[in-house]
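> Prediction below, plus the sequence it came from.
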Amino acid sequence: MVMRTHADEVNQLPIVPWIEFRDQSGWNDALHLGRKVTWNARFVVQRPEDAVASIFLLRSGTIKVAAASETGLQRTLWLSGPGSTLGEAAMFGHHPYMHHITVIEPCVAYEFSRRVVLEELLPRHPAVSVALISNLAAKCYVMSTQVEEITFLSVPQRLARFFYGLYLARGSERLPLSHADIGDLLGLHRVTVSRTISAMKRAGLLESDTHEIVVTDITALATFVTETTPQDMRP
């Protein structure tokens, strides 16, 4: 039998709707080309149909990217943390912004104009080009994975994969999300999320309160991700 190591787990990290890159060193030589900005919580960075004049590198904090309907309804697509970028898809695709982008936690970011991106960053800073491609790839994988999981996985398995992937991606057992936040990210009703989390707590996988999830047994959670959902774990 082949024993799985922690490295194996990281290499098979589930894709979760939280985009964050711990290593931002590729940007260090290019920061002087940007303009440092700060955003407070609840600040609206962009709205659908806003024109695209620049991209942003998030150095710290968290933003929410949500799709918005004409009637004002919103569905969160993903959260973006340090090392993520904003606006590159719209700039390269020659489209206005399609999403509603709001600050969740206070942010420090760097803004790079279209001219700087096209004339300085891409031709002269290959590490930045790699970072931008990595960000685009992460967003594509998040969207395609959500479709696959809705189609093929049960609710408990979706939640387990989400908690497991987020634990590894952030390097912390404390996940600062409410049940409503999780439901919004995964397209699930809050009551369904709460019932499933209660079952996971009874199984010793998690602890939770109103605003936070704590992973208590990552090994058991990793095992659960790959197994068929037991009857007593169904919401």
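Okay, I see it.
> Going by C-alpha atoms from here, please, whenever you check contacts or count neighbours.
Fine.
> Which neighbouring elements make contact with the helix or strand where T38 lies?
Element membership for T38 (DSSP states H and E) is strand 35-39. Counting contacts by 3 or more CA pairs under 8 Å, 6 or more residues apart in numbering; DSSP states H and E, strand 35-39 is packed against strand 100-113.
> Comparison target below:
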Amino acid sequence: MSSVLVQAIQSLNADDAFRPRFDDKQWALFESYLQQHKLRAGDLLIRHRDMDRNMYLLESGTLQVYVPDAGPARRAVAILRSGAVVGEPSMFGETPRMAQVEAMSPAVVWVLTRPRFEELLTRQGDMGIELLRSIGAVMSERMRANLDRGLPLA
């Protein structure tokens, strides 16, 4: 795996940081389940209401998370920095995307598709449980933060 991604994940200082307790060997194995994508500033990573089932790990760059309102208006939700995870709820549900995610700068992301996620769960049970715990912690913290800000959960 990109040591840059692992370093970004491990050094992100945010309440909703993705913190799987993987050793070096597990991080390397996790890499085999991911694909790298490069974004230009302004590229959409996630489109509001789409049904894709991908989770992304941000190696470098900045992403803006927002909900489109009527017309050109946007309701800002978050700015994500290197090391952040985004799109994690799609690993579990069959509902449309709740927000839109756009690259604010050139960015490098690593994608985990749902089929690869399910394969990891089947083949690497202990890692899969740790990954589920880590994703659940991110979602829980984001839900708490949204409730604190008075934002709806859906």
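In hand now; what should we look at? Small disclaimer: the values here were computed from a predicted structure and weren't measured.
> now what about the TM-score between them?
Overlay of the two chains. TM-score (TM-score structural alignment, normalised by the length of the second structure): 0.71; 132 aligned residues with a CA RMSD of 2.8 Å.
> what about the strand holding T38 of the first structure, how far off from the second structure?
If you overlay the two and look at strand 35-39 of the first structure, the average distance to its match in the second structure is 1.0 Å (mean CA distance after the TM-score superposition for the first structure).
> Next secondary structure element downstream of that strand?
That would be, after strand 35-39 of the first structure and using DSSP H and E, strand 44-46.
> chain center to the top helix by length along the first structure: distance?
The residue-count maximum for a helix in the first structure (DSSP state H) belongs to helix 126-152. Distance of helix 126-152 of the first structure from its chain centroid, counting by CA atoms, centre = their mean, to the nearest Å, is 10 Å.
> Same check on stretch 115-132 of the second structure?
That offset, for stretch 115-132 of the second structure, works out to 16 Å (CA atoms, centre = their mean).
> How far does it stretch from one end to the other?
One end of stretch 115-132 of the second structure to the other measures 15 Å (CA to CA, to the nearest Å).
> in that stretch, what's buried?
The neighbour-count check on stretch 115-132 of the second structure (16 or more other CA atoms under 10 Å) flags 117, 120-121, 127-128, 130-132 as buried.
> Which one of the residues you listed is nearest to R81 of the second structure?
The closest of those to R81 of the second structure turns out to be L131 (CA to CA; 20.2 Å).
> And the closest one, what's its match in the first structure?
With TM-score structural alignment as the criterion, the equivalent of L131 of the second structure in the first structure is V128.
> dump the residue contacts of its match.
Neighbouring residues of V128 of the first structure by CA atoms under 8 Å, 6 or more residues apart in numbering: 26-27, 30, 121-122.
> any idea how far the most centrally placed residue in the second structure lies from N13 of the second structure?
Computing the C-alpha centroid of the second structure and ranking residues by CA atoms, centre = their mean puts V86 first, at 2.0 Å. Separation of V86 of the second structure from N13 of the second structure (CA to CA) stands at 16 Å.
> same check, this time on P72 of the second structure
Distance of P72 of the second structure to N13 of the second structure, given as CA to CA: 32 Å.
> more neighbours, those two?
N13 (13 against 6; other CA atoms under 10 Å).
> Validate this expectation: the more buried one resides in a strand.
No: read with DSSP: H, G, I helix; E, B strand; the rest coil, N13 of the second structure is coil and lies in no strand.
> That one and V77 of the second structure, how far apart?
For N13 of the second structure, the distance to V77 of the second structure - CA to CA - is 18 Å.
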